[in-house]
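# My questions are about this predicted structure, shown below with the sequence.
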Amino acid sequence: MGYACSTCDAEFRSAAGVTQHVARHHDICAECDEAFDGTDQLREHIHESH
């Protein structure tokens, strides 16, 4: 069974692959699904909130 990104339909072998992809390429927090304008804001959010 494959896993697909709901934003761009990229496919992965595992759910963890999708989670990593979304965080890296769509700047969405894997913990709370909050979206950010860029990777720097996402990193700051993760360090401060999770």
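Good, I have the coordinates.

# Please count neighbours and contacts with C-alpha atoms only from this point.
Fine.

# Counting neighbours, which bits of the host helix or strand of residue 48 end up buried?
Here residue 48 sits within helix 39-49, counting by DSSP states H and E. Across helix 39-49, burial judged by 16 or more other Cα atoms under 10 Å covers residue 42.

# Which strands or helices does the helix or strand that contains residue 22 pack on?
Secondary-structure assignment from DSSP H and E places residue 22 in helix 15-26. When contacts are defined as 3 or more Cα pairs under 8 Å, 6 or more residues apart in numbering; DSSP states H and E, helix 15-26 packs onto strand 3-4.

# Put this next to the previous one:
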Amino acid sequence: MIQEASNLDYWLLYFVLLVLKFLLCGIKNPHLIFKAIYLGIAFALIHTN
């Protein structure tokens, strides 16, 4: 029961991993959390069009 993953699924997985990485770094560098949020909003806007 393997479903073919679309490119969007890979992008979302990659994005989630990036956010987790930013959050882990953000514990030490809080400004990175805001950077991650900003990138997330930009990413969402690009891919909802």
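On my side now, so go ahead. Computed from a predicted model, the values in this text were never measured in an experiment.

# What TM-score do the two superposed chains give?
Laid over one another, the chains give 0.37 as their TM-score (TM-score structural alignment, normalised by the length of structure 2), with 28 aligned residues with a Cα RMSD of 2.7 Å.

# just to revisit the earlier point, just the angle between the helix holding residue 22 of structure 1 and helix 39-49, please?
Angle between the axes of helix 15-26 of structure 1 and helix 39-49 is 120 degrees (criterion: axes from the mean of the first three to the mean of the last three Cα atoms, to 10 degrees).

# neighbours of residue 18 of structure 1, just the number please.
Residue 18 of structure 1 has 21 neighbouring residues, counting by other Cα atoms under 10 Å.

# With residue 4 of structure 1 as the reference, measure out to it.
7 Å (Cα to Cα, to the nearest Å).

# Now the residue nearest the centre of structure 2: closest residue in space that isn't a chain neighbour?
What sits nearest the mean C-alpha location of structure 2, by Cα atoms, centre = their mean, is residue 15, with 2.7 Å. Distance criterion Cα to Cα, 6 or more residues apart in numbering; nearest residue to residue 15 of structure 2, sequence neighbours excluded, is residue 40 at 8.0 Å.
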